[in-house]
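Trainee: Attaching a predicted model along with its sequence, questions to come.
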Amino acid sequence: MTQSASPFLRLGTRGSPLALAQAHEVRARLAKAHRVEPEAIAIEVITTSGDAEQTRPLADIGGKGLFVKEIEQALMDERIDLAVHSAKDMPGQLPDGLVIAACLPREDPRDAFISPRAKTLAGLAQGAVLGTSSPRRQALVRRMRPDLKVVPLRGNVDTRLEKLKQGEVDATLLAVAGLRRLGRPQVVTSILQIDEFLPAVGQGVIAIQTRAATTRIRNLMAAIDDPVTATALSAERAFLAVLDGSCRTPIAGHARLTAAGLSFRGLVARPDGSAAYETVRRGEALDAEAMGRDAGLELKAKAGDQFFVG
């Protein structure tokens, strides 16, 4: 193993416990792949607009892209060499000059139901309060349980779990992947299956972003890239890119690559859960992006422009 005085790489990340856990996982994989000490890869914590504003719904202040834009700016300013993101936080369109250079193997993409009041979402009492600030989760919950009161619940994982513990809400939903990466799987009450509760695009995926022009760094990232995850994500993000005209429109999409090929399912819904459109695609891995884009165009045509709220 070798170590130099200047950083081998500079890695940018948000400062939440989950973001830091993901950044350390990327650092460990890169250090092992390139035979350097982990400490040779510097981790720079960057506060994003989404982290700074914790009171208002993200949709009211600019959407989920608020968790990545300051980190992307640091990349474009060459203050860091790569950025580590939860792929589900990334908007459908990347800034010019930036690319996703690698994906780590996908964790469980499903959503976890967490409640001291019931074992499942279906088991919650009539009129119970469920907290989530995700438009997708809000819409899907309202479709399944229109009787529930769905309220905003922001903050990092520990903050939301504490609010649940204090009785501010009767239940909440969190990504299984995040809980596992934080070593907190024991807090899960039950898991919502993909067939009944379609995940967010990119859920469970750690995406590593860099500048398109930095061939050296892109080559370094290739050593830790998981092609199965990258293929699935390319289909999901192509779907999102077609539909991502508004941060308020609930969008879900999940692709899975097996020996039989690539399967994809996508959904758009009204925020109140009153209507939704779904589609399914099956094909070859090489056609992943085209499949996702075609699925997005189908739903955009079916739903019509008025469906996508501003």
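Mentor: That came through, no problem.
Trainee: Please make it C-alpha for all contacts and neighbour counts, starting now.
Mentor: Noted.
Trainee: can you give me the helices in the protein?
Mentor: 17-34, 49-52, 58-61, 69-76, 135-144, 157-165, 176-181, 215-222, 227-243, 288-303 (DSSP state H).
Trainee: Please tabulate those helices in CSV and include distance to S86 and mean neighbour count as additional columns.
Mentor: Below are the helices of the chain laid out as CSV (distance: least, Cα to Cα, whole Å; neighbours: other Cα atoms under 10 Å):
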stretch, distance to S86, mean neighbour count
helix 17-34, 8, 19
helix 49-52, 13, 16
helix 58-61, 16, 16
helix 69-76, 12, 20
helix 135-144, 16, 22
helix 157-165, 14, 16
helix 176-181, 9, 21
helix 215-222, 16, 15
helix 227-243, 12, 24
helix 288-303, 20, 20
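Trainee: Comparison target, given below:
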Amino acid sequence: MKKLIRIGTRASLLAVTQSTWVKNQIERQHPGTSVELVKIITKGDKILDVPLAKVGGKGLFVKEIEDALLDGRVDLAVHSMKDVPAELPAGLHVAIVPEREVPFDAFISVKCKSLAELPQGAVIGTSSLRRKSQLAALRPDLEIKDLRGNLDTRLKKLDEGVYDAIILAGAGLNRLGMQNRITALFSPEQMLPAIGQGALGIELREADSELLVGLQFLHHADTAAAVTAERAFLLRLEGGCQVPIGGFATVAGDTVNLTGLIAALDGKKVFKEQLAGPVAKATEIGKTLAEKLLAAGGKAVLDEVYAG
């Protein structure tokens, strides 16, 4: 292993916490190596007053970090996999996927214990089109408002009564030691997570084979297989992280089971299917499930979203 490894990371508290965990793991495994974090501001971090879906484009939280990888300013990048586009720049690969944290969305409220308990017309906050569309299907009577900013900002707005409830990823709260803020976790039957939600991805230059070998101890094969199926599903749908697409895979033995979803923004049309098969065919399963959903009516829904 190199004596010094530089990790490219977003500057948010959650991103730094995740990257610090990777740093500590590497230094523990390789005592002669020191790791430093290089904080990089991404386009998604700069634009806080506009819903991400209106900003447009893919890789809003990773492009600048990938640029730093490609020009040698950093040696690896630590991403939340749900932020990573299905297609990567030439010369880079997400080669290491550690074991997944809780993949589900968290319902957070100081007034109610569950989504079902929210009164009619209650205000719920999220900027995710995926969450909005599924919330609209579950509770069309609620008022769904955009919610941007870092985790502390979002929670503060909830505590100040701007929202009756908000939706956040359970994994982020767990990693920050804020499990006590989770009122309830949605089941995947209620709300399908984002592609790769709860999983980290370590992105490297494909040429850095020695570094890849040194990081293998962090790789979790079952998580990687599940995320591979999910990302193949996303790639076929040509979706970014800001479209109403959900996907969640589990691995049991040699079998991967993938559930995928395409939903209209108003929640009135929801296309959801499941497909299982051998782990070795995870990519094929993701692609096949996407084809099924597109044929079932999902293509018209996505065409409308992209046109908007």
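Mentor: Sure thing, it's come through. This one's a predicted model, so the numbers in the text were calculated from it and none came from an experiment.
Trainee: Tell me how the two chains score on TM-score.
Mentor: The TM-score (TM-score structural alignment, normalised by the length of structure 2) is 0.95; 304 aligned residues with a Cα RMSD of 1.6 Å.
Trainee: returning to that earlier point: out of the helices of structure 1, nearest to A112 of structure 1?
Mentor: The closest of the helices of structure 1 to A112 of structure 1 is helix 176-181. By Cα to Cα, the value is 5.4 Å.
Trainee: For T189 of structure 1, which of the helices of structure 1 is the nearest?
Mentor: Going by Cα to Cα, the one of the helices of structure 1 nearest T189 of structure 1 is helix 176-181, 10.8 Å.
Trainee: Where does that closest one end up in structure 2?
Mentor: Alignment of helix 176-181 of structure 1 against structure 2: residues 170-175, by TM-score structural alignment.
Trainee: about what we covered before: could you dump the helices of structure 1 into a markdown table and include distance to L121 of structure 1?
Mentor: Shown next, in a markdown table, are those (distance: least, Cα to Cα, whole Å):
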| stretch | distance to L121 of structure 1 |
| --- | --- |
| helix 17-34 | 25 |
| helix 49-52 | 28 |
| helix 58-61 | 24 |
| helix 69-76 | 34 |
| helix 135-144 | 8 |
| helix 157-165 | 15 |
| helix 176-181 | 15 |
| helix 215-222 | 40 |
| helix 227-243 | 26 |
| helix 288-303 | 27 |
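Trainee: List the contacts of the residue nearest the centre of structure 2.
Mentor: Among the residues of structure 2, the one closest to the centroid is K82, at 2.0 Å (Cα atoms, centre = their mean). Taking Cα atoms under 8 Å, 6 or more residues apart in numbering, we find K82 of structure 2 in contact with A194, I195, G196, Q197, G198, A199, C241.
Trainee: Which residue of structure 1 is paired with it in the alignment?
Mentor: Aligned counterpart of K82 of structure 2 in structure 1: K88 (TM-score structural alignment).
Trainee: show me the contacts for the residue nearest to its match when sequence neighbours are not counted.
Mentor: Distances taken as Cα to Cα, 6 or more residues apart in numbering put G202 closest to K88 of structure 1, at 4.5 Å, once the chain neighbours are dropped. By Cα under 8 Å, 6+ apart, the contact set of G202 of structure 1 is S86, A87, K88, L233, E236, R237, G253, H254.
Trainee: what residue of structure 2 takes the place of the fifth one?
Mentor: If I follow you right, that is E236 of structure 1. Per TM-score structural alignment, E236 of structure 1 is aligned with E230.
Trainee: Next up, the contacts around its match.
Mentor: I195, G196, G247, F248, A249, L258, G286.
Trainee: residue contacts, G92 of structure 1?
Mentor: Taking Cα under 8 Å, 6+ apart, we find G92 of structure 1 in contact with R237, A238, L240, A241, V242, D244.
Trainee: and the residue lying closest to R265 of structure 1 once chain neighbours are set aside, how many neighbours does it have?
Mentor: Using Cα to Cα, 6+ apart and skipping the chain neighbours, the partner closest in space to R265 of structure 1 is V280 (4.5 Å). A count of nearby residues for V280 of structure 1, using other Cα atoms under 10 Å, gives 15.
Trainee: So V280 of structure 1 sits against R256, correct?
Mentor: No: using Cα atoms under 8 Å, V280 of structure 1 is not in contact with R256; the gap is 11.6 Å.
Trainee: Find residues that contact each of the two.
Mentor: By Cα under 8 Å, 6+ apart, V280 of structure 1 and R256 have these common neighbours: S263, F264.
Trainee: Where does stretch 99-115 of structure 2 end up in structure 1?
Mentor: Residues 105-121 of structure 1 are matched to stretch 99-115 of structure 2 when aligned by TM-score structural alignment.
Trainee: which ones are touching whatever residue of structure 2 lines up with V205 of structure 1?
Mentor: In structure 2, V205 of structure 1 lines up with A199, judged by TM-score structural alignment. The contact partners of A199 of structure 2, taken as Cα under 8 Å, 6+ apart, are S80, M81, K82, V97, P98, E99, R100, E101, P103, T223, V227.
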